[in-house]
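In: coords please:
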Amino acid sequence: MNQTDPTPPSNVQEWTVSALSGALKRTLEDAFGFVRLRAEVSGYRGPHSSGHCYFSLKDEGARIDAVIWKGVFSRLKVKPQEGLEVVVTGRITTFPSSSKYQIVVETIEPAGVGALMAILEERRRKLAAEGLFDERRKRPLPYLPEVVGVVTSPTGAVIRDILHRLADRFPRHVLVWPVRVQGETSAAEVAAAIRGFNALPPGGPLPRPDVIIVARGGGSLEDLWSFNEEIVVRAAAESEIPLVSAVGHETDWTLIDLAADLRAPTPTGAAEKVVPVRAELIAQVDTLVRRHLGAALRFLERRRADVRALARALPRPEDLTAPARQRLDLAAGRLRHGLTANARRHEGDLNRLAQRLARLSPHARLAERSAVLQGLEHRLAAGLAANTLRRRADFDRQASRLTFRPVRERWQNAGERLVLAGLRVQRSYAALLAQRRERLQSCWKLLESLSHKGVLARGYAVVLDEARRPVRSVAALTDGMAVSLQMADGERQATIGGEGSAPGRAPSRSRGKVREGAAPSMQQGSLFDP
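Out: Here you go, the predicted structure:
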């Protein structure tokens, strides 16, 4: 023992930080593997860029970090909100990098009806700010729809009540889109049903509804929560077909009631608002028909009396036409004199136009143009003659200056250049031919060095079977098999024998057979092995 060492020896186990963090993590997860926790959401800022959510849960005296992974967050029915009191379930674990413990949330539920109402009020204000509940965008229902679409559960009493009420009031064609009206997938199914009815083309094989009823029986706030989801409210607001909301009893209300074109207190009330009573409609039509016939008869009688009264006040027809006949006789007398004067006036105008036309007749204008053309013809002939004499004089001057001497000199120079070009072509061709001859000789030498004939010249032979294919192994030879032995100076035929040769003894040449079982030192290598 070293007396100078101030640290006394110890048998306490030494831990690394990572090992200690791992041990704490396992201990905590074993003791609190799954817990249910009631607390208030604090520090929630929405999903991280990775899709995960990080926030805290607190009460009056403590706080714990919480995390929701991306896949779990997308499946949550209730999303966390700042200040919302919730009941969460999850696993307690640690985060070794910062030596902190946290809860990994699996589910979130509102802590009581008050929390649900707070969520509902927050969602109502948000959707109202977007204009989804505006009364101006709501449309009236058709008075008598041909097809009624119903979105509800096919097994409940709601659909039976609606069908019974429609049959009593006015039978219509009903299309039922079956959905779950409660549960995790209920909201998505109801929204898909509303959009599915709107996607049906008019005049298609499946008739497009003229009005849609979204119905469900009464229940608690939690039972009706699917009809408060944004996806359902937005689908109802986007519906091009008028939509009636009939969710719950008269005292119940959901957000789809605010987005629908009409809210009915019950599913039965929705059926009553969609179609009128057929018997009442028939009676009303009969009453209107009787009133219309009576009014028509009274109108005709009143018009007949008016016509009789007016007929008594009218004068006789001949008295009405007498002044007109007199004016016509006077006009006929004046018309004869007027026609004669008009004919004379037009005759004078026609004579004056004829004189002007004679001065401007085509014959006169043609004679004038002919005289102009003759003058131009004389001037053109004189000009052509003068131009011809001038061109002929220029040509004579150029011909006197032209000789054949420059042409002969250019021809001699071109011949000399052609001779020089021929000599250069001959030299180039000779050099190219020598270069190609050297390359051909090199290739031929390489071919001879790689040819199998050089190998055969050193004493090797190629064994060929009857199909002229090389035999590569002894296993390919059988007794009595005819083979060919190809050597450097020729080829001989041979037959494989079945008798083995003694070790170290060469086979007899006089028999001309190739035998199996030769000593390994006497076997010939293959030419085709790599």
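In: Only C-alpha atoms from now on, for both contacts and neighbour counts.
Out: Will do.
In: In contact with the closest residue to residue 173 other than its chain neighbours, which residues are there?
Out: For residue 173, ignoring the flanking residues on the chain, the nearest one in space by C-alpha to C-alpha, 6 or more residues apart in numbering is residue 147 at 4.9 Å. By C-alpha atoms under 8 Å, 6 or more residues apart in numbering, the contact list for residue 147 reads 172, 173, 174, 175, 207, 208, 209, 210, 211.
In: Counting neighbours, show which residues of the helix or strand where the third one lies come out buried.
Out: Residue 174 is part of strand 173-178, with elements assigned from DSSP states H and E. Neighbour counts using 16 or more other C-alpha atoms under 10 Å place 174, 175, 176, 177, 178 of strand 173-178 among the buried residues.
In: Second input sequence below; structure requested for side-by-side comparison:
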Amino acid sequence: MTDASGSETARSNAPEFSVSELSGALKRAIEDRFGFVRLRGEISNYRGPHSSGHAYFSLKDASARIDAVVWKGTFARLKVKPQEGLEVVASGKITTFPGKSSYQIVVEAIEPAGVGALMALLEERRRRLAAEGLFDAARKRPLPFLPRVVGVVTSPTGAVIRDILHRLADRFPRHVLVWPVRVQGETSAAEVAAAISGFSALPPDGPIPRPDVVIVARGGGSLEDLWGFNEEIVARAAAASAIPIIAAVGHETDWTLIDHAADHRAPTPTGAAEKAVPVRLELAADLAALSRRHAAAMRRLVEQRRGDLRGTAARALPAPDEIMAARAPELDHAGRRVAGAIAREQDRRRLMVERAAQRLARQSPQARLAGFSNGSTISAAACASRASRGAKNVSAFTALAARLGAARAANFAPRAGAPPRDAPRSTRSRGACGTRPPTRSPRAAPICGGSNSFKQASAMKTFWRVVFALILERRREARPARRRSRGRRRADAAFFRRRSPRRGGRRARTHRRARPGAETARRAASQARTGLAVLAHFQ
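Out: So this is what the prediction gives:
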């Protein structure tokens, strides 16, 4: 009994705990002993955020496993999101869950477990994005040869933007638009992606010009510093950009996901500026070289075509000497004809010049002064001849006038048997032969008297014609060098027509034109001789 009572006493000395008390005691003990820990392990059983926004997964190593939970508010602030198989260092508090008698870690921060873990994560993202086709070479677009506007996504206070601007000014100055972003930190990835999308959203003809090419640049740094450009959001924004992208992140040995997604990669920001624009001096030199090559090619082509044409002409066309030999006689004949025509034309022109010289000589002041006595430019012999003819005409005119005056006096003398002038009008109203007495007009010839009275009247008309012919001759002698115009000749003909006798009550018409010069003088002389003969007959 002693043993039995002693064992019961021993059992009764142990304190009794309820399940809740023990769970609470364990919870307090664990949380006090392991308040804040850093736990290294591999993420497993991760299925993404729960519908409530929390994330549940496990951390394990080679021999143990512990549950982990990330609350909704903490999950949004994590720089590195949980991924299946990723080795991380999780920072948080150890706590227990009384309902299942289990413990877990409440994660507040996740970091990759060293460079190897980051590289493993980067490689896993690269494989996944490459499987989607974001890195295909067919999606790469060529850069514009000479962009009008260059966009730059980088920090506005770093040395990168100054290097880019300086290099662009040296090569080919262009208009530059800078979109300022953070290139390091938790918000850098979102800002870079927003800048790329913002440049693509600009209208082509808007108030802010849309860039023709965009440079995404950052200086060198560690893998952790460049991790913002390895984010998936940045790679997708670069792949979806409507503008060609040049990625220039870090140094030549630094590769990020944006380098794979961009259209072109530059090892440094300075290299990106060199890719964006050409060198203006090199363009001028290339243009001059192309111009020289073009001119040389054209000269060679012309020489080649000239040679081909000569060869073709030599084979297809006759020789030039043969063509000229066939037409040589015609050319000689035409030459002789031309020479003769030229000689004849020269003779004709020489005669024209001589005649013009003679006319000018007759109109010279010396010739006009020499012939001023009779108003003509004639020689001395011609002057003497015309003077003698004038004297003869004057003497003939004087004799004719004397005889004609005597005939007129006899014509107007009272005839035998005629009534006196003071006789009554009834007795002297008729003449001796029963006709009217003669009028007192000197030009009116008596009707009676028979043939003699008609002859006297004709003689009177002839006399006046001779007088006017002599007057015209004197006028022509006064101006022998001038040829009568057509109007002058018509006036003279009209004058003679007015002085011609009337026949049948109408004026006799002449159809002959007045003859100029010596012929008119001969006609006047002939009429004068006729008149003198008539007067002599009456006497």
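In: and the next helix or strand after the strand holding residue 174 of structure 1, which stretch of structure 2?
Out: Next helix or strand after strand 173-178 of structure 1 toward the C-terminus (DSSP H and E): helix 186-199. Alignment note (TM-score structural alignment): helix 186-199 of structure 1 is matched to residues 188-201 of structure 2.
In: hmm, who's touching that stretch?
Out: So stretch 188-201 of structure 2 is in contact with 151, 153, 179, 181-183, 210-211, 214, 228-229, 231, 233-234, 237-238, 241-243, going by C-alpha under 8 Å, 6+ apart.
In: Structure 2: matching residues for the longest helix seen in structure 1?
Out: Secondary structure of structure 1 per DSSP state H: the longest helix is helix 405-450. Under TM-score structural alignment, helix 405-450 of structure 1 corresponds to no residues of structure 2.
In: Past that helix, which element shows up next along the chain?
Out: helix 452-457.
In: What are the buried residues along that following helix?
Out: Those would be 452, 456, for helix 452-457 of structure 1 by 16+ other C-alpha under 10 Å.
In: same for the strand holding residue 174 of structure 1, what does it pack against?
Out: When contacts are defined as 3 or more C-alpha pairs under 8 Å, 6 or more residues apart in numbering; DSSP states H and E, strand 173-178 of structure 1 packs onto strand 147-152.
In: Run through the helices of the stretch 151-300 of structure 2 in chain order.
Out: In the stretch 151-300 of structure 2, helices defined by DSSP state H, counting those that start in this stretch lie at 159-171, 188-201, 232-239, 257-261, 269-276, 280-316, listed in chain order.
In: for the ones you listed, which one ends up most surrounded?
Out: Counting by mean count of other C-alpha atoms under 10 Å, helix 257-261 has the highest mean neighbour count of the helices of the stretch 151-300 of structure 2, with a mean of 25.
In: Show me what it is packed up against.
Out: Applying 3+ C-alpha pairs under 8 Å, 6+ apart, we find helix 257-261 of structure 2 packed against helix 232-239, strand 245-249.
In: Make TSV out of these and add distance to residue 461 of structure 2.
Out: Below are these laid out as TSV (distance: least, C-alpha to C-alpha, whole Å):
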stretch	distance to residue 461 of structure 2
helix 232-239	133
strand 245-249	129
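In: quick one, which of the ones you listed is nearest to residue 64 of structure 2?
Out: helix 232-239 (32.0 Å; C-alpha to C-alpha).
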